[in-house]
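# sequence and predicted structure, then a few things I'm wondering about:
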Amino acid sequence: MHRSDPMIVLASASPRRRALLAQIGVRYRTVAVNVEERRSLEEAPQDYVARVAADKSRAGLDVCGDGLPVLGADTEVVLDDEVFGKPADFEHARTMLRRLSGRSHRVLSAVSLRHAQRHWLALSESNVAFRDLTDGEIEAYWASGEPVDKAGAYAIQGRGSLFIRRLEGSFSGVMGLPLFETAALLAEVGIASCVLLGAELYSP
């Protein structure tokens, strides 16, 4: 395999997931998938996140065929058993951030890998504690543009880190792709992190 050839297919348009795969030296190509992300009434948050991740990898496989391994992922913020998706507008973001203010919440991040008619799934759970937020901070944060496409209306890797008092769990999982779990799944298909192998990082 030529160094620039992809090892896997990433069924996601997320720049955060692309950056995290590049961080550990995994070569990939991306495909856009259209998966409905709607939680059913009786579905537990962890079941919902796992299902969406599995739906994404299945959709990616349908597009690409059974050649390269296909990776799908989903990350959600959960407070009081309610799943917080991406904010629809400023009012939605403000409501979410006000509810997260001064409290701890869960971040669930599921990873699904499909290859050669086999399927592997892993789930990462982290706990994030926010400090108290003022309305002025919330308004300024929205104006920065960062919360627009983020679950729970914040980005741990960006300015949203200023809100986080404590993290228990996976930083990369809260960011969108838990690398420990992802590496374990990729090992199932014989793919090791190029970082651990001492190889040069590849960034598409």
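Noted; the coordinates are in hand. Numbering: from 1, shown residues only.

# going forward, measure contacts between C-alpha atoms and count neighbours the same way
Will do.

# wait, a strand at Leu186?
No. If the criterion is DSSP: H, G, I helix; E, B strand; the rest coil, then Leu186 is helix and not within a strand.

# this is the comparison structure:
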Amino acid sequence: MKSILLDYELLLGSASPRRHELLYLMNLPYRVVKLHVDESYPPELVRQEIPEYLSRKKALAYFKNLHPNEILITADTIVWHKDHPLEKPRKREEAIEMLRELSCQWHQVYTGVTLSHPKLQTTFSVCTDVFFEQLNDEEIEFYVDDYKPFDKAGSYGMQEWLGIVKVREIKGSYTNVVGLPTAEVYKNLKQFIALIRNLKDEEAE
């Protein structure tokens, strides 16, 4: 699968260990670049508009450094429930309240991904529906205190204890909930590289 990256170096603009692991499992060589981005967004944005906007904002923070042989992946994930986003909790009480809100409820997880090259950029998003079993206070407090999900949208990690024992059903991509919709990334990356090569061939004519 590494052959799809012939002549190109893949960069991952993310500090998320989950995204690092997923990209590694895709068997694609990559290099991590550090980004410093204010993750605020216009208040009128909803659902997939939020992570799409933030993935482009992250790409913009590094765009001027991109070389012609580099492709940058940036991504952002949000949890959406009942017409509002559940972002990363700032403190223990906020995390507990978020998980109480998600108990016995369907919610949506949106990940926006931007692929960037000096001559081309594309953004796409994926949605997964997730349903939690009933979460009692003892389970919620155990999870928050032991796993400290303060770097996770919605206050939980799908691959951690709460996701393993309390998620009853998902509709859509599992890896999207973890932080990167790998099947869609793979498909879009191949298409993106083909477009770059076509542009290169047209310029050479």
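That came through fine. These figures come from a predicted structure and were not determined experimentally.

# counterpart of Arg31 of the second structure in the first structure?
In the first structure, the residue paired with Arg31 of the second structure is Arg29, using TM-score structural alignment.

# so who does its match touch?
Contacts for Arg29 of the first structure (Cα atoms under 8 Å, 6 or more residues apart in numbering) come out as Pro6, Ile8, Val9, Leu10.

# next, name the residue at the spatial heart of the first structure.
Among the residues of the first structure, the one closest to the centroid is Gly176, at 2.1 Å (Cα atoms, centre = their mean).

# counterpart of that residue over in the second structure?
Taking TM-score structural alignment, Gly176 of the first structure has Gly179 as its aligned residue in the second structure.

# over to Leu123 of the first structure?
In the second structure, Leu123 of the first structure lines up with Ser125, judged by TM-score structural alignment.

# counting neighbours, what do you get for that match?
22 (other Cα atoms under 10 Å).

# sec struct for it, please.
Put simply, Ser125 of the second structure is strand when judged by three-state DSSP.

# how far away is the match of Gly176 of the first structure from Tyr62 of the second structure?
From Gly179 of the second structure across to Tyr62 of the second structure, the span is 20 Å (Cα to Cα, to the nearest Å).

# returning to what we had before: my understanding was that the residue nearest to the centre of the first structure contacts Arg16; is that so?
Yes. Counting by Cα atoms under 8 Å, Gly176 of the first structure does reach Arg16; the two are 6.5 Å apart.

# relative to Phe63 of the second structure, how far out is the counterpart of Ile138 of the first structure in the second structure?
By TM-score structural alignment, Ile138 of the first structure lines up with Ile140 in the second structure. Distance, Ile140 of the second structure to Phe63 of the second structure, by Cα to Cα: 40 Å.

# so which of these two has more stuff around it?
Ile140 (19 against 16).

# spit out the contact partners of the nearest residue to that one once chain neighbours are set aside.
Spatial nearest neighbour of Ile140 of the second structure, excluding adjacent residues (Cα to Cα, 6 or more residues apart in numbering): Ile96 at 6.3 Å. Contacts for Ile96 of the second structure (Cα under 8 Å, 6+ apart) come out as Ile140, Glu141, Val144, Ser155.

# most widely separated two among the residues you listed?
Across those, no pair lies farther apart than Glu141 and Ser155, at 11.6 Å, counting by Cα to Cα.

# which of the two has more residues huddled nearby?
Shown here are Glu141 of the second structure and Ser155; by other Cα under 10 Å, Ser155 has more neighbours (26 against 18).

# can you find the partner of that one in the first structure?
Aligned against the first structure by TM-score structural alignment, Ser155 of the second structure finds its counterpart in Ala153.

# about what we covered before: ok, the match of Ile138 of the first structure - contacts?
By Cα under 8 Å, 6+ apart, the contact list for Ile140 of the second structure reads Ile96, Leu99, Arg100.

# which residue is the nearest non-sequential neighbour of the last one?
Meaning Arg100 of the second structure. Residue nearest to Arg100 of the second structure in three dimensions, not counting chain neighbours: Leu135, with 6.8 Å by Cα to Cα, 6+ apart.

# is it true that the one you found touches Cys104?
Yes. Between Leu135 of the second structure and Cys104 a contact is recorded at 7.4 Å, counting by Cα under 8 Å.

# so how much does the longest helix seen in the first structure differ from the second structure once superposed?
Ranked by number of residues, the top helix in the first structure under DSSP state H is helix 45-64. Compared with the second structure after fitting, helix 45-64 of the first structure deviates on average by 1.7 Å (mean Cα distance after the TM-score superposition for the first structure).
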